[in-house]
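[1] A predicted structure for the sequence below; I have some questions about it.
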Amino acid sequence: MALNLTQIEFKCTDDRKPVSVLLKFQNPSQESVTYKVRCTSADIFRVQPPLGIVKPQEIVSITIWYQNQDKKEALSKSHYFAFYHAKTDGRTARELWANAKPDGVRRVPAVFHNLK
């Protein structure tokens, strides 16, 4: 599994509109893999799509949204996204993650920049 970012940077504005970051997830192996993305707060983040299957040598795009609302308490904590991955066996991603154990995980921190 390869990701094109080492941290997810949200460039926030004072108008409180949601901000998104496009992330590229690459499968450099010769086998299909499934992924699942988890975040530290489902109240302030959205991930689309949160799980899926990536064919060998394929790259998929994942959009991560920050709601950008006035939640100072939530932002006082450290946030990150966990990208779990595992080999596939022909089932759908939802079926696999119902009881699958990941082969690995990569945690990517979230960083917030306030643009004025």
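    Everything's here; your move. Residues are numbered from 1 along each chain as shown.

[2] Going by C-alpha atoms from here, please, whenever you check contacts or count neighbours.
    Will do.

[3] residue boundaries of the helices in this structure?
    72-75, 93-99 (DSSP state H).

[4] most tightly surrounded among those helices?
    Across those, averaging neighbours per residue (mean count of other CA atoms under 10 Å) puts helix 93-99 on top, at a mean of 14.

[5] Tell me which residues touch the residue nearest in space to the middle of the chain, please.
    Geometric centre of the chain, nearest residue: Val37, 4.5 Å, by CA atoms, centre = their mean. Val37 sits next to Val47, Pro50, Leu51, Phe81, Ala82, Phe83, Tyr84 when contact means CA atoms under 8 Å, 6 or more residues apart in numbering.

[6] Pasting the second one now:
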Amino acid sequence: MMASSQRSIGEPCAFLPNRPGEPYFQLRLVPDRIVFRGERLSEVATTVEMQMINLTQHRQCFKIKCTSVEIFRVRPPLGFLNGGETIPIRITFFSKQVPQTGKHFFVFYHIATNEVRVMH
């Protein structure tokens, strides 16, 4: 239960359905919702720690995007996951003003790959 003095960003919302012909999301995110909570959200950086799990046996390349790179920082924003692998993801909110709930979103993309290194 959230204390009355706490503020939060990102109360749970529904996932968008896949478009016709679009492949299913084959990663698991734990937790499956991103909610920033704290008594001083507009004063100090607040971080949500997640786990991204590859549910397939195939190596996956992933990229995480957000609606505002000015107030959110995602680490790592892109990378690789081997089949069955789990990696930590850290998403940090830092802003002087707390935005409306539901205004910002994060998108997690992935695709199977055989690549073993990132090309720059």
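    That came through fine. Since this is a predicted model, take the numbers as computed values, not measurements.

[7] and Ser20 of structure 1, which of the helices of structure 1 is closest to it?
    Using CA to CA as the measure, helix 72-75 is the one of those that comes nearest Ser20 of structure 1, at 16.2 Å.

[8] separation between the residue nearest to the centre of structure 1 and Arg16 of structure 1?
    24 Å (CA to CA, to the nearest Å).

[9] Please apply the same query to Ser76 of structure 1.
    Ser76 of structure 1 is 17 Å from Arg16 of structure 1, by CA to CA.

[10] Burial check on the residue nearest to Leu115 of structure 1 when sequence neighbours are not counted, number of neighbours?
    Spatial nearest neighbour of Leu115 of structure 1, chain neighbours left out: Thr13 (5.1 Å); criterion: CA to CA, 6 or more residues apart in numbering. A count of nearby residues for Thr13 of structure 1, using other CA atoms under 10 Å, gives 14.

[11] Can you tell me what Thr13 of structure 1 aligns to in structure 2?
    Thr13 of structure 1 maps onto Glu39 in structure 2 when the alignment is built from TM-score structural alignment.

[12] So for Ser76 and Arg16 of structure 1, which residue has more residues nearby?
    Using other CA under 10 Å, the more surrounded residue of Ser76 of structure 1 and Arg16 is Arg16, with 11 against 8.

[13] what about the longest strand in structure 1?
    strand 104-115 (DSSP state E).

[14] name the helices or strands packed onto that strand?
    strand 8-13, strand 80-87 (3 or more CA pairs under 8 Å, 6 or more residues apart in numbering; DSSP states H and E).

[15] mind putting those in a markdown table, distance to Asn27 of structure 1 included?
    Putting these into a markdown table (distance: least, CA to CA, whole Å) gives the following:
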| stretch | distance to Asn27 of structure 1 |
| --- | --- |
| strand 8-13 | 19 |
| strand 80-87 | 10 |
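
[16] picking that back up, CSV please, covering the helices of structure 1 and showing distance to Gln30 of structure 1.
    Shown next, in CSV, are those (distance: least, CA to CA, whole Å):
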stretch, distance to Gln30 of structure 1
helix 72-75, 39
helix 93-99, 18
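
[17] how about those, which one is nearest Leu3 of structure 1?
    Per CA to CA, nearest to Leu3 of structure 1 of the helices of structure 1: helix 93-99, 19.0 Å.

[18] what packs against the closest one?
    By 3+ CA pairs under 8 Å, 6+ apart, helix 93-99 of structure 1 packs against strand 33-39, strand 51-54.

[19] CSV for the ones you listed, including distance to Ile62 of structure 1?
    Listed next are the helices and strands packed on helix 93-99 of structure 1 as CSV, based on distance: least, CA to CA, whole Å:
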stretch, distance to Ile62 of structure 1
strand 33-39, 9
strand 51-54, 9
